[in-house]
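**Student:** The amino acid sequence is not available; the structure is as follows:
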């Protein structure tokens, strides 16, 4: 079998070098195929090299490690690297997702390497990240059991020089587009400046599902799903010609459809 490959993503070069050095000692057959200084570079490198493992710093410019994980399409196992945050660590433990706490110690990294080696050798199923990512992006104030403010009933969005209140039930899907989030409705597109992660906090999680790091879908308009020749999953919408890609982290939510 070819040697396993990995990506290291961290915005601090000395921390990348620190982890690279420890991996060289603890996992000498591992080949580092790419390093990234921000989330955008990490996402591009994962798509290009499809490494077996991605060590992702959670707090990076461009895209966070969580946002990078939301968009992974390859069979890449993710290890999150984070400064101490008890809420995040509890979430990682509950979902059995691997993580490293800065500063990374040899003992903790050795345990992670042992688990990764075993998973790769046994071709173990990839962990389902959707619930973990939802918990971490929503934060401790809002739980799956409810709580927090009532869901949004409308959003204030612009089209050209006109601003209007768009009822939330009229939204087919939200999609981030550079500086804006595009609100797709039955009668056209509107723009808002609210970041997608912040927007998700105000939406009813039973109706609006995140299917990609850049896309939130109103499930009331989902007509079905389709897989292309490569096995990639797409959501098909009523009242729209759009087919929206579903990233690996969220595919399992559609298995009953």
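**Tutor:** Cool, the structure landed. These numbers come from a predicted model, not from an experiment.
**Student:** Please make it C-alpha for all contacts and neighbour counts, starting now.
**Tutor:** OK.
**Student:** measure the residue nearest the centre of the chain to residue 214 for me?
**Tutor:** Taking C-alpha atoms, centre = their mean as the criterion, residue 70 is the residue nearest the geometric centre of the chain, at 1.6 Å. Taking C-alpha to C-alpha, to the nearest Å as the measure, residue 70 and residue 214 are separated by 9 Å.
**Student:** still on that earlier bit, and the gap between the spatially closest residue to the residue nearest to the centre of the chain that is not a sequence neighbour and residue 191?
**Tutor:** Nearest residue to residue 70, sequence neighbours excluded (C-alpha to C-alpha, 6 or more residues apart in numbering): residue 213, at 4.8 Å. Residue 213 sits 18 Å away from residue 191, going by C-alpha to C-alpha.
**Student:** Also residue 52?
**Tutor:** In terms of C-alpha to C-alpha, residue 52 sits 37 Å off from residue 191.
**Student:** one more structure, for comparison:
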């Protein structure tokens, strides 16, 4: 069967080698774009809608995992053809353990033809199964197509959720002692902010906003690094750029399109929940 793919790899020689290997092993696969960073991978994937993504884990700026997460959040709700994802990584026992637990496919650098052939066979089987699903039946109306999409689309999303919840791909586990105090610099002053006072953390360019009921601070610690230091029972990630203290949430409201928005106690902010984390909010 014919299929399309996008390769995201910041080393041109490795990208060319992967493309050449795919051409030999999977003649029906057409590589529609090769990019060198995660942000371009997201933009080109949204524009070209490839069937398969080969994402290098470590790229400048946005990593392969970050790119996958961004795509999961930005992919059109009505399109059930979310790309199948293969992560490409140098050998890293922590990353491989996380991939195995999440049942996410991966290949190691340098890419070995035998291993890549196995991956191609799995991808072809999944795409064949997808093409025979009701999602692609032109006779269906939009409502029934969306219902069918909901049954097929979550498979890749479930894998991403599992990967995000597994050991982080750079080998760092969560801290055994949760963070108790945030030290936020402002000029010559360092504000000491108790973590218990924080309503939510939000990534903003090169900073992270630390928002309490009465004040807002900026820190330079990346959100993913900060997350490892927080108590996961109290602080929930609800978007790739937002972590909320769960007992500060007053309600979760779903709009007509199915998107969730959180209202907080004692603060006017409204927090959007991405589809990757929407499963947290279900009635008991």
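**Tutor:** Received it, and whenever you're ready, just let me know what you need. Values in this document were obtained by computation on a predicted structure and should not be read as measured data.
**Student:** Now for the aligned partner of the residue nearest to residue 70 of structure 1 in structure 2, how many residues are close by?
**Tutor:** Aligned by TM-score structural alignment, residue 213 of structure 1 pairs with residue 240 of structure 2. Neighbourhood size, residue 240 of structure 2 [other C-alpha atoms under 10 Å]: 19.
**Student:** quick one: the helix or strand hosting residue 163 of structure 1 to chain centroid distance?
**Tutor:** In this assignment (DSSP states H and E), residue 163 of structure 1 forms part of strand 162-167. Distance, stretch centre to chain centre, for strand 162-167 of structure 1: 29 Å (C-alpha atoms, centre = their mean, to the nearest Å).
**Student:** How about that strand, which residues are buried there?
**Tutor:** By neighbour count with 16 or more other C-alpha atoms under 10 Å, strand 162-167 of structure 1 contains the buried residues residue 166.
**Student:** burial of the counterpart of residue 106 of structure 2 in structure 1, as a residue count?
**Tutor:** When structure 1 is aligned by TM-score structural alignment, the residue opposite residue 106 of structure 2 is residue 99. Per other C-alpha under 10 Å, the neighbour tally for residue 99 of structure 1 reads 21.
**Student:** again with residue 4 of structure 2
**Tutor:** Look at residue 4 of structure 2: counted by other C-alpha under 10 Å, it has 17 neighbours.
**Student:** thought it was touching residue 54?
**Tutor:** No. Judged on C-alpha atoms under 8 Å, residue 4 of structure 2 makes no contact with residue 54 at a distance of 11.1 Å.
**Student:** buried stuff in the longest helix along structure 2?
**Tutor:** The residue-count maximum for a helix in structure 2 (DSSP state H) belongs to helix 113-131. For helix 113-131 of structure 2, the neighbour count (16+ other C-alpha under 10 Å) marks 116, 117, 119, 120, 123, 124, 127, 130 as buried.
**Student:** Likewise for stretch 248-257 of structure 1?
**Tutor:** Buried, per 16+ other C-alpha under 10 Å, within stretch 248-257 of structure 1: 248, 249, 250, 251.
**Student:** got JSON lines for these, with secondary structure and distance to residue 43 of structure 1 too?
**Tutor:** Output for those, formatted as JSON lines (DSSP: H, G, I helix; E, B strand; the rest coil; distance: C-alpha to C-alpha, whole Å):
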{"residue": "248", "secondary structure": "helix", "distance to residue 43 of structure 1": "13"}
{"residue": "249", "secondary structure": "helix", "distance to residue 43 of structure 1": "14"}
{"residue": "250", "secondary structure": "helix", "distance to residue 43 of structure 1": "17"}
{"residue": "251", "secondary structure": "helix", "distance to residue 43 of structure 1": "18"}
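**Student:** Tabulate those (a markdown table), appending distance to residue 197 of structure 1.
**Tutor:** Below are the buried residues of stretch 248-257 of structure 1 laid out as a markdown table (distance: C-alpha to C-alpha, whole Å):
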| residue | distance to residue 197 of structure 1 |
| --- | --- |
| 248 | 18 |
| 249 | 16 |
| 250 | 15 |
| 251 | 19 |
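**Student:** Of those residues, just say which sits nearest to residue 226 of structure 1.
**Tutor:** Closest to residue 226 of structure 1 out of the buried residues of stretch 248-257 of structure 1 is residue 251 (11.5 Å), distances taken as C-alpha to C-alpha.
**Student:** Thought residue 233 was touching the closest one, still the case?
**Tutor:** Yes. Residue 251 of structure 1 lies in contact with residue 233 (C-alpha under 8 Å); the separation is 7.1 Å.
**Student:** The alignment partner in structure 1 of residue 121 of structure 2 and residue 121 of structure 1, how far apart?
**Tutor:** Residue 121 of structure 2 maps onto residue 114 in structure 1, with residues paired by TM-score structural alignment. With distances taken as C-alpha to C-alpha, residue 114 of structure 1 is found 11 Å from residue 121 of structure 1.
**Student:** same thing with residue 31 of structure 1?
**Tutor:** Using C-alpha to C-alpha, we find residue 31 of structure 1 at a distance of 16 Å from residue 121 of structure 1.
**Student:** Stretch 48-61 of structure 2: how far from the chain's middle?
**Tutor:** In terms of C-alpha atoms, centre = their mean, the centre of stretch 48-61 of structure 2 is set 11 Å apart from its chain centre.
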